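S.K.: model this:
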Amino acid sequence: MGKKITLSVIKADVGGFVGHSSVHPELLETARGVLAGSPLLIDFHVTHVGDDINLIMTHENGKDNGSIHQLAWDTFLSCTGVAKKLKLYGAGQDLLSDAFSGNVKGMGPGVAELEFEERGSEPVIVFMADKTEPGAWNLPLYKMFADPFNTIGLVIDPKMHKGFLFEIRDLIENKKVTFSCPEELYDMLVFIGATGRYVVKSVFQKETNEIVATSSTQRLNLMAGRYVGKDDPVLLVRCQSGFPAVGEALEPFANPHLVSGWMRGSHSGPLMPVPVAMSNPTRFDGPPRVAALGFQLCGGKLLGPQDFFADPSYDLARQKANEIANYIRRMGPFEPHRLHLNEMEYTTLPDVSKRLKDRFEKLRLS
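M.R.: Presented below is the predicted three-dimensional model:
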């Protein structure tokens, strides 16, 4: 048995440039400097999507490793110091504590980690989203691993034909359940269609129980008890050789679906696939963006990235996303553009409800 590699992607918004649209180059350079000085890592890549810094790291320390999480925390703290010096907006907003407690989970940053033995060829995709929440991955993951109209390998690849296991998290009651697909597909859809509460955490190959994909499921407002922005999740997907091909993993984003987030984290909008250079959401602080970086792993080294959505074949998806954005923006503060009331509890809604509660009169039943 060979040595296992851990791919850790940890992200945080520690200051926007300008507003919530992007990351100042000095923050990215600061992050690279901190990671370059660490003996813990085999390799790393620092990038961003919108105003979120994404630390992509490989090492041999396993998932939930305190030293790796401490390194990420220290990196974000260093970046926060620069953000404050530059008077960037929302400096340190994703860091919900002043002191590291051994693991960044529950402290603000988003985390997705895969631990596996490298295959003969190990292509991975790091999906990174801005101005949305973890439930944004539900539909793409369903398409990648359960929809034969998207992933023909489910029909014609003997290694995929038996399907996959989906681990679903209930973010409200902090529970999990695993569904075996395709036989439990309809049961699973009952839950993952409710993207604000139930999210796909991980996907496993059924026969080997090997992990194929995992996402960050942290919800900032649930951790902070107040509105602090959407969660801007990441998703890691291993490809080829019994897993979806690279093209099958990317295909769900060719048709932009509606996700929660956008302006003030309070609106529905299309998830637009973009290269990193176009991942700076400005229209109504959006529309929500997704970037996809491909790496070939070789002894833990990150060969790449290939910026997949720089491909012109996604031009029509971007055009459609803009058309959807035009349509839904005309609805302004009305649902379904504005999120349902149960998603608005950390905005002005509680204050207004409290102030006006005595003006609501009870109706008599006639």
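S.K.: contacts and neighbour counts: CA atoms only from here.
M.R.: OK.
S.K.: Tell me where the protein has helices.
M.R.: Assigned by DSSP state H, the helices in the chain fall at 25-36, 66-85, 138-146, 153-156, 185-192, 220-224, 246-250, 315-329, 349-356.
S.K.: any idea how far H340 is from G300?
M.R.: 44 Å (Cα to Cα, to the nearest Å).
S.K.: So these two - more neighbours on which side?
M.R.: More neighbours surround G300 than the other of H340 and G300, with 22 against 14 (other Cα atoms under 10 Å).
S.K.: and the more buried one, what does it touch?
M.R.: With Cα atoms under 8 Å, 6 or more residues apart in numbering as the criterion, the residues that contact G300 are I5, I42, D43, T58, H59.
S.K.: again, only this time at 10 Å
M.R.: Contacts of G300 were listed using Cα atoms under 10 Å, 6 or more residues apart in numbering, and they are 4-7, 41-44, 57-60, 117-118, 122.
S.K.: W73 too?
M.R.: For W73, the set of contacting residues under the criterion of Cα under 10 Å, 6+ apart consists of 10-12, 67, 79, 95, 99-100, 102-104, 107, 109.
S.K.: Now the second one, please; I'll put the structures next to each other:
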Amino acid sequence: MGKNITLSVIKADIGGFVGHSSVHPGLLEKARGMLSGHPLLIDAHVTHVGDDLNLIMTHEGGRNNGEVHQLAWDVFQACTEVAKKMKLYGAGQDLLSDAFSGNIKGMGPGVAEMQFEERASEPVVIFMADKTEPGAWNLPLYKIFADPFNTAGLVIDPKMHNGFNFEVRDLIKNRKVVFSCPEDLYDMLVFIGAPGRYCIKRVFHRDTGDICAASSTQRLNLMAGRYIGKDDPVLIVRCQSGFPAVGEVLEPFAHPHLVSGWMRGSHSGPLMPVGLEQCNPTRFDGPPRVVALGFQLADGKLHGPQDFFADPSYDRARETANAVAEYMRSMGPFEPHRLHLDEMEYTTLPEVSKKLKERFIDLRK
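M.R.: Now for the predicted structure:
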């Protein structure tokens, strides 16, 4: 029997360097110092994508563990103080409260967690995105766990042939539904094709019930009641031995898809797969980026990371993303580059609508 492990990935934007492009090395150093050797943790890795600080932690406390969440909150608070001293942009913007309330969920930072029994070999991929929202994972997760054109194992691996269960969250009405695929595939696509509202939260193996993937689904503007940026989600995917192979998990990102976010969280653009050395978005604060780090878990220790998208085989994907970005930027303030009006409610739209209210003439009278 393997060790029972909880893998927690918790992220927050607590100050950009410079603007919204990156994280200052001082913040990374502060976070590493606070997590290194901490008695609550088995292991930890601190990294960033764009202006988001990402904490990757293993422990035995289970999901939603108050002490682990408190530790992450303390790290973000301490890093916020460093950011304020440096006058970094948006210092502490993802922290929606001054006091921890027992669980970090609903307080601003994004959280993806899963608890499982370690297998004889336990490879995991941790995806981290910047300048986009949780729905950005919908298309890749569909391809990874439900599309045989992406994942050959769905056809030829007896351990995967029966499919997977998808837990989908309705972020507006705060409810969930589980789809069993392939039977429920068409029904599921009705919902996950609207990623601004419906997001795949978790994926489970149908035969064993084992957790396969877990994402963050926090939407900052819904929690705060105002626009404070997109949510820059994280995703954990377990690989191999009855789960999709590492190559099948990475393959969807070879074809950049359009996601919401980019400049001021108000534009559509391609999700560009990049290595850590290229994860600082600059063109129009973008385009949106995704980093994939691979770890081999052994008794909770994080061996890695392997920086998957630094591979030159993703150069064509980056070229495609740049071409799509050029095309989308040419539309300026027009949809579909600018998000549709429902997604603009936390920008200047309400103020402009209020100002012009009396100038609109009702043609039905």
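S.K.: between the contacts of G300 of the first structure, which is nearest L139 of the first structure?
M.R.: L7 (23.3 Å; Cα to Cα).
S.K.: Please name the nearest non-neighbouring residue to K11 of the second structure.
M.R.: With Cα to Cα, 6 or more residues apart in numbering as the measure, N54 is the residue that lies nearest to K11 of the second structure, at 4.3 Å, once sequence neighbours are left out.
S.K.: Quick check: the gap between A91 of the second structure and H59 of the second structure.
M.R.: Using Cα to Cα, which is the criterion applied here, A91 of the second structure is 28 Å from H59 of the second structure.
S.K.: err, V324 of the second structure, not the other one
M.R.: As it turns out, when the distance is counted by Cα to Cα, V324 of the second structure lies 41 Å from H59 of the second structure.
S.K.: Also D342 of the second structure?
M.R.: Counting by Cα to Cα, the gap from D342 of the second structure to H59 of the second structure is 40 Å.
S.K.: between the two, which one's more packed in?
M.R.: H59 (23 against 9).
S.K.: show me the contacts for the more buried one.
M.R.: H59 of the second structure is in contact with 4-8, 39-44, 65, 68, 115, 299-301, counting by Cα under 10 Å, 6+ apart.
S.K.: Try it again at 6 Å.
M.R.: In this structure, H59 of the second structure makes contact with T6, L41, I42, judged by Cα atoms under 6 Å, 6 or more residues apart in numbering.
S.K.: Present the residues you listed as TSV; the columns should include distance to T208 of the second structure and neighbour count.
M.R.: As requested, these are exported to TSV (distance: Cα to Cα, whole Å; neighbours: other Cα atoms under 10 Å):
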residue	distance to T208 of the second structure	neighbour count
T6	18	24
L41	28	19
I42	26	19
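S.K.: any chance of the residues you listed in TSV, with distance to A129 of the second structure too?
M.R.: As requested, the contacts of H59 of the second structure are exported to TSV (distance: Cα to Cα, whole Å):
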residue	distance to A129 of the second structure
T6	22
L41	24
I42	25
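S.K.: Just give me the closest of those residues to M188 of the second structure.
M.R.: Proximity of the contacts of H59 of the second structure to M188 of the second structure (Cα to Cα) peaks at T6, which lies at 28.3 Å.
S.K.: which residues sit in contact with K11 of the first structure?
M.R.: K11 of the first structure is in contact with I53, N54, L55, P109, G110, counting by Cα under 6 Å, 6+ apart.
S.K.: For the first one, list the residues it contacts.
M.R.: Going back to what we said before, that points to I53 of the first structure. For I53 of the first structure, the residues meeting the contact criterion (Cα under 6 Å, 6+ apart) are K11, A12.
S.K.: give me that answer again for 7 Å
M.R.: Residues in contact with I53 of the first structure (Cα atoms under 7 Å, 6 or more residues apart in numbering) are K11, A12, D13, T47.
S.K.: Surely Q296 of the first structure and E122 touch.
M.R.: Yes - taking contacts as Cα atoms under 7 Å, Q296 of the first structure lies within contact range of E122: 5.8 Å.
S.K.: quick one: contacts for the residue most central in space within the second structure?
M.R.: Geometric centre of the second structure, nearest residue: P233, 1.9 Å, by Cα atoms, centre = their mean. Going by Cα under 7 Å, 6+ apart, P233 of the second structure touches G110, M128, A129, E133, P134, S216.
S.K.: give me every residue that touches the nearest residue to the fourth one once chain neighbours are set aside.
M.R.: Spatial nearest neighbour of E133 of the second structure, excluding adjacent residues (Cα to Cα, 6+ apart): D231 at 4.9 Å. Residues in contact with D231 of the second structure, defined by Cα under 7 Å, 6+ apart, are T132, E133, P134, Q218, R219, L220.
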